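# Okay, here's the prediction I keep looking at, along with the sequence it came from:
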Amino acid sequence: MKKYLLIFCLAISQFAAAQPYEPRWESVDSRPVPAWFAEARFGIFIHWGLYSVPAWATVDKAIATHPVYSEWYWWQKNTDTSRVGDATRAYHKATYGDDFKYPDFVRDFKAERFDPAAWADLFAASGAKYVVLTSKHHEGFALWPSAEAWNWNSVDVGPHRDLAGELSEAVREKGLRMGFYYSLYEWYNPIYLNDVDRYVEQHMLPQMKDLVCRYSPDILWTDGEWEHPSSTWRSEEFLAWLYNESPVRETVVVNDRWGKETRGRHGGFYTTEYDLDSSHAANMSAAAHPWEECRGIGNSFGYNRAETLEHYSSTQQLIVTLIERVARGGNLLLDVGPKADGTIPLVMQERLLGIGAWMGVNGEAIYGTEPWDKAAQNKADGVFFTTKGDDLYVLYTKPQAVLTLKGVATPRRADILGAEARVRCAASKGGVRLTLPAEVLRDAQERPQVVRLAGALR
């Protein structure tokens, strides 16, 4: 009897060891975010779906005082009762006619020019270390052969291609990590609208597990959580499965959008959206917790044909955005919105290549870095700091001829990344004084310049 009891106890202990996370927030929140995420610092977001066919949202400031997302076209056309909805309905009627229904866009979502290898080359050239594709947005259309989305996925209809699978393979061949955005809810799914518990049980959970088991993503980026608490979505249950049993249990990273109460409180890394300066975002950067801001190159995530150059951030602005987020301990997930034919707009390609050129010279001040704990007391206009080991990086987004830093040792070496010009470094009371040469000050007006102070934090 004792022998069998011992075997039973050993079996139970082994099962417990193999199942360290329980389906409750206190337990799943205890899982550390895998280190690769914070080391990467820069990723590419991709919003691509049927909304890429109309590819339209109003940019009229008299109608909307804030940017309108083109990927919400279907909802704005059918449900939005504001002036934005009126503008969308007027556009749809004038362009497609009253009888043209949103699902009819599938015939023009062909992706005939989609070249996953070319996309992966572009993302690698941008300096990004990971990619997140919208596997399914709120419209419910899946970019893989999902059984739960029969005849409403990119293999059954439209392109007749496994877009998620093809891109995953190409991205990983370039040495980048691959992840998926997934919307928990679907605007007009009749099961969701009539019985959310059945939707979660028979549609959402099986679909997410299929996505994980089929492609082994490095990131699962959920959204559309706001209509219900995490208990309705059974998020704790799913995350326990993800961390205990799934094929990516050791490496997968998730965000914080798992229920209407979870942002900035539960899940993996915390998220902000176009909005570092909000109180919510301020809490993210103040917390000793991984976080990420997502934003588009333009005002929308999905491609918006109504946007002009004035709506797109410049390369300089995007690099500064990246620097600001990383200096506060965050990541930047920068979005591109491909067209329905599978091409990425040239202005977006140009911006990514510009970021990549800068990262090729200055990436060591971004990848694998941490915020400087004395940054606040050394605050200067347009100057940010990152650290790696005992090195301090000073990132100038605006020219500063002379900068005095407190709380640092005289560095073993002070140099400017990618430049032969020397920075003058002199001991000052309680720190050091840096003086940039004229040519570096001039260059700083065009692109941020980085000074590396080797050994300054020893």
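Everything's here; your move.

# use CA for all of it now, contacts and neighbours both
Fine.

# show me the residues around the most centrally placed residue in the chain that make contact.
Centroid check for the chain by C-alpha atoms, centre = their mean gives Leu333 as the closest residue, at 3.2 Å. If a contact means C-alpha atoms under 8 Å, 6 or more residues apart in numbering, then Leu333 has Phe42, Gly43, Ile44, Phe45, Glu292, Glu293, Cys294, Arg295 as its contacts.

# distance of the first one from Arg83?
Going from Phe42 to Arg83 by C-alpha to C-alpha, to the nearest Å gives 36 Å.

# ok, now the fourth one?
When distance is defined by C-alpha to C-alpha, Phe45 is 29 Å away from Arg83.

# And the last one, by the same measure?
In this structure, Arg295 and Arg83 are 24 Å apart, going by C-alpha to C-alpha.

# Downstream of the helix or strand where Ala38 lies, the next helix or strand is which one?
Here Ala38 is covered by helix 35-40, with elements defined by DSSP states H and E. Next helix or strand after helix 35-40 toward the C-terminus (DSSP H and E): strand 42-46.

# what packs against that following strand?
With contacts taken as 3 or more C-alpha pairs under 8 Å, 6 or more residues apart in numbering; DSSP states H and E, strand 42-46 sits against strand 130-136, strand 330-336.

# and with 10 Å instead?
On a contact count with 3 or more C-alpha pairs under 10 Å, 6 or more residues apart in numbering; DSSP states H and E, strand 42-46 meets helix 116-125, strand 130-136, strand 177-183, strand 291-296, helix 315-327, strand 330-336.

# Report the contact partners of Ala327.
Taking C-alpha atoms under 10 Å, 6 or more residues apart in numbering, we find Ala327 in contact with 285, 365-366, 369-372, 375, 383-387, 393-395.

# Structure two is appended below for comparative analysis:
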Amino acid sequence: MPALGARSEAVGVLLLLLLVLGVADLAPRARHPTQSQRRYTPDWPSLDSRPLPAWYDEAKFGVFVHWGVFSVPAWGSEWFWWHWKGEGLAPYQSFMNENYPPGFSYADFGPEFTARFYHPEEWASLFQAAGAKYVVLTTKHHEGFTNWPSPVSWNWNSKDVGPHRDLVGELGTALRKRCLPDILRVGTVWELEDEVSELHAFERHGLSSYLSAGSINQSPVLINNIYNRYKLSGDDVVVNDRWGRNTSCHHGGFYNCQDKYMPHSLPSHKWEMCTSIDKLSWGYRRNMVISEVVKESQIIKELIQTVSLGGNYLLNIGPTKDGLIIPIFQERLLAVGKWLSINGEAIYATKPWRVQLENMTSVWYTSKGSCVYAIFLHWPENGVLSLAFPITTSSTTITMLGIQEDLKWSTDPIKGLLINLPQLPPSALPVQFAWTVKLTGVK
């Protein structure tokens, strides 16, 4: 089973909320009718042949939300129930003995999961300000509690216990009201394998029979039905590689491979770097300290590196049991949004360039059409940026995102392209970390 702060290898499918909410009629029409009309078979060769919807590759940045009953004890990790009852780890047992009366069960946490200050419209506003193009919510974690009114959860859901609300549905509605479908999309994640329930969101649509005990090997059957039975196979549904054992980094529309996966070179398959602002947990922890919070510069650096290597960056937060997103998480998300407001052109809808990284330097490349973007993490002391790989032509022009004027440049047979950066004080620069030069007319 997972170690502290880790997520199960079986966790997760990234999926739009349309099915969960029972509002498939709100789905945007597929842009590629021939793709949505294609029939698949319940085997990995067939399912893996499905083209990845273009919106996902273009989105680049999403927000992950781990929220559930584990947000009540809010200690250790989101795998609180398993570490306490499954593994019987001493720190978790001591925590319970010191803070709760004898006989207190995990189910007793349910009524305390109130979501009293959960305002999905405020969440939507924050996620949009962060520059996210999709949002992924954990709708059911390892202990089986569903954040929507599931009729087969033995009353272990957010409608019957705790909030008495459809948390998933409310967030989906808020995001759709705030953002056009083509601007920000909504997804869900649930545990495919848990110790309490093997029944999931799709029971409303007759798919629960494929998910009886020990049925993780039936994952291709479930995915096949999603692709074929529901008309969401165009631009709507994407799935990852966490469909059970031996699927990670092998099967799915995109690969997570493992938590916080970051390849060293350009992968051949679409992938996603999934990470958390809290270094030690995905869910909210009351015992988190500032040294365990990832710095702004590290988050932006990971985003740049991920996109340069062809991936998407999914950044996780954990709300409190009341539905609050604590200020440090808000601050980190807004910092990303501020940076993207200037440099988003070099991130959204880009492709990897023929070179991803300058040798032994901190310059990462992306491309879009005829434009090449060089994102450099350290401002050169002499104010001249040296790039070895772009080949200039008579029509080459160079600008910095956030600065209107063209930049002067020259070439050197040894140092390559030399770009004279704006001579401005640090406070006058468009961003304080990671700047982008845009090159047009280069080979």
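Now that the structure is in, tell me what you want to look at. Quantities reported herein were computed from a predicted structural model and do not represent experimental measurements.

# returning to what we had before: adding distance to Arg265 of structure 1, write the helices and strands packed on strand 42-46 of structure 1 out as CSV.
Shown next, in CSV, are those (distance: least, C-alpha to C-alpha, whole Å):
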stretch, distance to Arg265 of structure 1
helix 116-125, 31
strand 130-136, 22
strand 177-183, 19
strand 291-296, 11
helix 315-327, 19
strand 330-336, 16
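
# quick one, which of the ones you listed is nearest to Asp108 of structure 1?
strand 130-136 (17.7 Å; C-alpha to C-alpha).

# which residues in structure 2 does the closest one align to?
Strand 130-136 of structure 1 lines up with residues 134-140 of structure 2 when matched by TM-score structural alignment.

# how far is the matching stretch from where the chain is centred?
Counting by C-alpha atoms, centre = their mean, to the nearest Å, stretch 134-140 of structure 2 is centred 9 Å from the centre of its parent chain.

# That one vs structure 1 - mean distance after superposition?
Once fitted to structure 1, stretch 134-140 of structure 2 is off its aligned match by 0.4 Å on average (mean C-alpha distance after the TM-score superposition for structure 1).

# For the nearest residue to Asn378 of structure 1 once chain neighbours are set aside, give me its contacts.
The shortest distance from Asn378 of structure 1 to any residue other than its chain neighbours is 6.0 Å, reached at Leu405 (C-alpha to C-alpha, 6 or more residues apart in numbering). Going by C-alpha under 10 Å, 6+ apart, Leu405 of structure 1 touches 374-375, 377-380, 394, 427-434.

# what does Leu405 of structure 1 align to in structure 2?
Under the alignment (TM-score structural alignment), Leu405 of structure 1 pairs with Ala388 in structure 2.

# where's its match relative to Gly283 of structure 2, distance?
Separation of Ala388 of structure 2 from Gly283 of structure 2 (C-alpha to C-alpha): 43 Å.

# For Ile300 of structure 2, which non-adjacent residue is closest in space?
Excluding the flanking residues, the one nearest Ile300 of structure 2 by C-alpha to C-alpha, 6+ apart is Val336, at 6.6 Å.

# Under the alignment, what does the one you found map to in structure 1?
Per TM-score structural alignment, the equivalent position to Val336 of structure 2 in structure 1 is Ile355.

# Check the mean deviation of the longest helix anywhere in structure 2 from structure 1.
As assigned by DSSP state H, the longest helix anywhere in structure 2 is helix 327-343. Superposed on structure 1, helix 327-343 of structure 2 shows a mean distance of 0.8 Å to its aligned residues (mean C-alpha distance after the TM-score superposition for structure 1).

# what's downstream of that helix, the next helix or strand?
Past helix 327-343 of structure 2, the next helix or strand by DSSP H and E is strand 363-368.

# Show me what that next one is packed up against.
On a contact count with 3+ C-alpha pairs under 10 Å, 6+ apart, strand 363-368 of structure 2 meets helix 296-308, strand 371-376, strand 384-387, strand 435-442.

# Just say which of those is most tucked in.
Counting by mean count of other C-alpha atoms under 10 Å, strand 371-376 has the highest mean neighbour count of those, with a mean of 24.
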